[in-house]
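Engineer: predicted model and sequence below, questions to follow.
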Amino acid sequence: MTDATPRPGAPAPDPDLLYSEDEEALRAAVRSLLTDRGAPATVLAGLESGAPHDAGLWRALATDIGTAGLLVPEKLGGHGASAREAAVVLEELGRSVAPVPYLTSAVIAVTALLGCGGGAEVTGPLAALAAGDTVGVLALPLPTAPGTPPDLAVRVAADGTLTGRVTSVADAASADLLLVPAEGPDGPALYAVEATAQGVRTDTVTPLDLTRPLGHLTFDGARGRLLATGDRARAAVDRALLTGAGLFASEQLGVAEWCLAETVRHTAGRTQFGRPVGSFQALKHRMAALWLEVASARAAARYAADALASDSPDAPVAVAVAQAYCGPVAVRAAEECVQLHGGLGMTWEHPAHLFLKRAKSDELALGTPGRHRNALGALVGIDAP
């Protein structure tokens, strides 16, 4: 076996964007579970239950398959995998718009905790998140983008209590543990607060995308455990947002892939004037153009995941490219899916509207495409027009 480590001064190896055997095996396991228990029709049927997420599906995904601990090191109870494996899970979740808190808990919250050091106040929550016993949420508005320090709405008093209100927090109602960025006496800090602690209130709101609930968090003298302060706290939060945004592109890719596949299936089976409507040249051109966009989105999402997995210095650029491109592709694919299904696509009974709502809400989450294009310009030294 040859040593794959590059020699000092040698150029870094090109990223391998192909899926490995292990990644394909993980995909097969997740897809099998989602086909059985989280298909779009099943998701649609459960939307009116009032539950913040599908607890049974989350337990099977997080604990039985073990996806909740993919990014957690083995010594802390996880699997020691990388962002590439987490991206595969998110692709499949995008293909089913499953109502589970994987992105918020197993990706963003886990990454924030990993950036806080190795004390007991960090390793304990990490082990609980990795086991799937706890759902963690970073208490920031869902539209918060990486790259710039977020406005901190929570303040820490002299006695260590937290006060403030954070709006539009994804999966807030599902959370057991809140990771709260706050402005303390000595600058920014990150606290762990139990969602059921005294002085914490969660108000649910009705979002566009019912499969990813939002909530407003109010802290009124709540007490938490200090995880990190100063530059370490700021870096932990920014890394969590960067990782979340980069892997979020894989979810958007999954949304676009389902929409394209479902549109091709529908137009191949529906006939008009004695021919499948998908055989008409105008529709073939539209679906071919969409296929090219989805293929390009796959390359962008995979590169972002690989850059995060290898801790590449190009990760911020890769994430900005992926988010600037994949969000609009997912929206376009969902719009085409609804339109090319005709009247059927406009009904509540068909799941196409779930994917359109997910795509539209995803386009605003963790930074808009325009925000990421501006960030990309700054990263590569090109001024915005």
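Structural biologist: Yep, it's here.

Engineer: C-alpha from now on. contacts and neighbour counts both.
Structural biologist: Fine.

Engineer: for the top helix by length along the chain, packing partners?
Structural biologist: Of all the segments assigned as helix in the chain under DSSP state H, the longest by residue count is helix 230-269. In terms of contact count using 3 or more CA pairs under 8 Å, 6 or more residues apart in numbering; DSSP states H and E, helix 230-269 is assigned the packing partners helix 83-96, helix 110-114, strand 187-194, strand 275-276, helix 281-309, helix 315-340, helix 352-362.

Engineer: wait, which of those is closest to Gly370?
Structural biologist: Shortest distance between Gly370 and the helices and strands packed on helix 230-269, using CA to CA, is found for helix 315-340: 6.7 Å.

Engineer: quick revisit: closest one to Gly224 among the helices and strands packed on helix 230-269?
Structural biologist: When the helices and strands packed on helix 230-269 are ranked by proximity to Gly224, the top entry is strand 187-194, at 4.4 Å, counting by CA to CA.

Engineer: any idea of the angle the next helix or strand after the closest one forms with strand 187-194?
Structural biologist: Per DSSP states H and E, the first helix or strand lying C-terminal to strand 187-194 is strand 200-205. Orientation check (axes from the mean of the first three to the mean of the last three CA atoms, to 10 degrees): strand 200-205 against strand 187-194 gives 80 degrees.

Engineer: show me the contact partners of the helix or strand just after strand 200-205.
Structural biologist: From strand 200-205 onward toward the C-terminus, using DSSP H and E, the following helix or strand is strand 214-223. Contacting residues not belonging to strand 214-223 are listed as 139, 154, 160-173, 193, 197-207 [CA atoms under 8 Å, 6 or more residues apart in numbering].

Engineer: let's see the ChimeraX selection covering just the buried ones among these.
Structural biologist: In ChimeraX, a selection of the buried entries from the contacts of strand 214-223 looks like this (16 or more other CA atoms under 10 Å):
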select :139,154,160,161,162,163,164,165,166,167,168,169,170,171,172,173,193,200,201,202,204
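
Engineer: could you say which helix or strand holds the closest residue to Leu76 other than its chain neighbours?
Structural biologist: Computed as CA to CA, 6 or more residues apart in numbering, the closest residue to Leu76 that is not its neighbour in sequence is Ala127, at 5.8 Å. When elements are assigned from DSSP H and E, Ala127 belongs to helix 120-131.

Engineer: in that helix, what counts as buried?
Structural biologist: Residues 121-123, 125-131 are the ones in helix 120-131 that count as buried (16+ other CA under 10 Å).

Engineer: run the angle between the longest helix of the chain and strand 187-194 for me.
Structural biologist: 60 degrees.

Engineer: next up, a second structure to put side by side with the first:
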Amino acid sequence: MFGTFTEDQEQLRGVVRNFLADKSPESEVRRLMETEEGYDPAVWTQMGREAGLQGIAIPEQYGGQGAGWTELGIVLEEAGRALLCAPYFATVVLAATTLLESGDEEAKQQYLPAIADGSLIATVALTEEGGRWDAEGVTLPATPTPDGWMLTGAKHFVLDGTTAKLIIVPAVTASGISLFAVDADAAGVTRRPSITLDRTRKLAVVEFDATPARLLGTEGGGWRVLQRVLDFAAVGLAAEQAGGAQAALDQSTEYLKTRVQFGQPIGAFQALKHMAADVLVEVESARSAAYYALEAASQDNDELPAAASLAKAYCSEAFVTAAHQNIQFHGGMGFTWEVAAHLFYKRARSSEVFLGDAFAHREALAQRIGV
């Protein structure tokens, strides 16, 4: 039954929450967001080799923990609560899932153990200048060579594109969209960090100039793989958004209880009670949508595509609502740099459009359920 967790899963949540409370407090988030790398390499290594977080959903045969999407969703939810600054989503959710779905056994054997132990950072470079998350948005060409393949073109909005050592690139061949593995240090690769609203997520423009690439899976089979990857990723992002929304609500309620006006906490005023109750309903509903989608992802059943779009659409708007109201509850000081409210609002806005906005996912949901 979705929304209920085993004792082991609750223990996992407690371990991850305690780990992130120690390694990702607000002070550390603020420090890392100002760095070019955007993460702490020592903590990243500890996450992989000691906590096993990178390999949690990677099968044991590839060096992982062999758990599933429910456990990964728990980690992502807690990461969202803590605004974790690390290439976790790019590496674990996007790249590892793409490798697993690619059907390329050699690539899985080569890359997944390194992802699981934290020694490899990876990402997927899907979007181009138009920022589209559909097949029509993929136009970068791949050219066959005597030694393999060659890529020339650019990808935009690449998550953790400046730190990843493995870049998985969808490109167009004579057979259609195909997937390619590119070593970030290969000839012709240029990476430039992008200036973004949310400094806790590092995006980049990655350019390829006659760059050698290795085909992943079958030529022309890339979009079939990416459709599944994007559904799984939408589920993972929804879980992260639900965690962020809960953190914003927690900040709001704490301030409502401690800020005194006219001799009483401002949370005692009826208008603010109503506003807080509305946010609570949104956050609880978002969590339910995320858990429902995680259940579908764990079982990999026919409900996954619709559940993924439903969860991404709802959780995107719920996170924005919770983060916006958090600023409003704090009043004038809510807009200041010193208060953490703006960090969650910026993360909410960046997550809202990442992997497609709520409107796009409602459209997808309508098509998937035949409306």
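Structural biologist: Received, thanks. What you see is a predicted model; the values in this text were computed from it and never measured.

Engineer: if we can go back for a sec, got the helices and strands packed on helix 230-269 of structure 1 as TSV, with distance to His372 of structure 1 columns?
Structural biologist: Output for these, formatted as TSV (distance: least, CA to CA, whole Å):
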stretch	distance to His372 of structure 1
helix 83-96	19
helix 110-114	21
strand 187-194	24
strand 275-276	40
helix 281-309	13
helix 315-340	5
helix 352-362	13
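
Engineer: mean per-residue distance, stretch 226-245 of structure 1 versus structure 2.
Structural biologist: With the two structures superposed, stretch 226-245 of structure 1 lies on average 1.9 Å from its match in structure 2, counting by mean CA distance after the TM-score superposition for structure 1.

Engineer: show me what counts as buried in that stretch.
Structural biologist: Neighbour counts over stretch 226-245 of structure 1 (16+ other CA under 10 Å) mark 226-229, 232-245 as buried.

Engineer: next: stretch 342-358 of structure 2.
Structural biologist: When neighbours are counted by 16+ other CA under 10 Å, the buried residues of stretch 342-358 of structure 2 are found to be 342-358.

Engineer: quick one: distance of it to the chain centre.
Structural biologist: For stretch 342-358 of structure 2, the separation from the chain centroid amounts to 11 Å (computed by CA atoms, centre = their mean, to the nearest Å).

Engineer: what's the answer for stretch 139-159 of structure 1, then?
Structural biologist: Computed by CA atoms, centre = their mean, the separation of stretch 139-159 of structure 1 from the middle of its chain amounts to 19 Å.

Engineer: stretch 54-74 of structure 2 now?
Structural biologist: Per CA atoms, centre = their mean, the centroid offset for stretch 54-74 of structure 2 relative to its chain is 16 Å.

Engineer: kindly report the same for stretch 325-337 of structure 1.
Structural biologist: Distance of stretch 325-337 of structure 1 from its chain centroid, counting by CA atoms, centre = their mean, is 16 Å.

Engineer: can you check stretch 291-298 of structure 1 too?
Structural biologist: 19 Å.

Engineer: what range in structure 2 matches that stretch?
Structural biologist: Using TM-score structural alignment, the residues of structure 2 aligned to stretch 291-298 of structure 1 are 280-287.

Engineer: and that stretch, how far from structure 1 on average?
Structural biologist: Stretch 280-287 of structure 2 versus its aligned partner: 0.7 Å mean (mean CA distance after the TM-score superposition for structure 1).

Engineer: any buried residues in that stretch, and which?
Structural biologist: Of the residues in stretch 280-287 of structure 2, those buried by neighbour count under the rule 16+ other CA under 10 Å are 280, 282-283, 285-287.

Engineer: okay, those in TSV with distance to Ala238 of structure 2 next?
Structural biologist: What follows is the buried residues of stretch 280-287 of structure 2, written out as TSV (distance: CA to CA, whole Å):
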residue	distance to Ala238 of structure 2
Leu280	17
Glu282	13
Val283	12
Ser285	12
Ala286	8
Arg287	8
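
Engineer: one step back: off-centre distance for the longest helix of structure 1?
Structural biologist: For helix 230-269 of structure 1, the distance between its averaged C-alpha position and the chain's averaged C-alpha position is 5 Å (CA atoms, centre = their mean).

Engineer: what do you get for stretch 269-286 of structure 2?
Structural biologist: Chain-centre distance of stretch 269-286 of structure 2: 26 Å, with CA atoms, centre = their mean.

Engineer: then stretch 200-218 of structure 2?
Structural biologist: Between the mean C-alpha position of stretch 200-218 of structure 2 and that of its chain there is a distance of 18 Å (CA atoms, centre = their mean).

Engineer: just tell me the aligned range of it in structure 1.
Structural biologist: Counting by TM-score structural alignment, stretch 200-218 of structure 2 pairs with residues 211-229 of structure 1.

Engineer: would you mind measuring from the residue nearest to Leu76 of structure 1 to Gly136 of structure 1?
Structural biologist: The span separating Ala127 of structure 1 from Gly136 of structure 1 equals 12 Å under the rule CA to CA, to the nearest Å.

Engineer: kindly report the same for Cys326 of structure 1.
Structural biologist: Distance from Cys326 of structure 1 to Gly136 of structure 1, counting by CA to CA: 26 Å.

Engineer: count the residues that sit near the alignment partner in structure 1 of Gly176 of structure 2.
Structural biologist: With TM-score structural alignment as the criterion, the equivalent of Gly176 of structure 2 in structure 1 is Gly187. A count of nearby residues for Gly187 of structure 1, using other CA atoms under 10 Å, gives 13.

Engineer: find the nearest non-adjacent residue to Gly187 of structure 1, please.
Structural biologist: If the residues on either side of it in the chain are set aside, Gly187 of structure 1 comes closest to Gly230, at 5.8 Å by CA to CA, 6+ apart.

Engineer: list the residues that contact the closest residue to Glu74 of structure 1 other than its chain neighbours.
Structural biologist: The shortest distance from Glu74 of structure 1 to any residue other than its chain neighbours is 5.1 Å, reached at Gly80 (CA to CA, 6+ apart). Shown in contact with Gly80 of structure 1 (CA under 8 Å, 6+ apart): 69-74.

Engineer: as a markdown table, these with distance to Glu92 of structure 1, secondary structure and neighbour count would be great.
Structural biologist: Putting those into a markdown table (distance: CA to CA, whole Å; DSSP: H, G, I helix; E, B strand; the rest coil; neighbours: other CA atoms under 10 Å) gives the following:
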| residue | distance to Glu92 of structure 1 | secondary structure | neighbour count |
| --- | --- | --- | --- |
| Gly69 | 17 | helix | 28 |
| Leu70 | 15 | coil | 24 |
| Leu71 | 17 | coil | 23 |
| Val72 | 20 | coil | 27 |
| Pro73 | 23 | coil | 17 |
| Glu74 | 24 | helix | 14 |
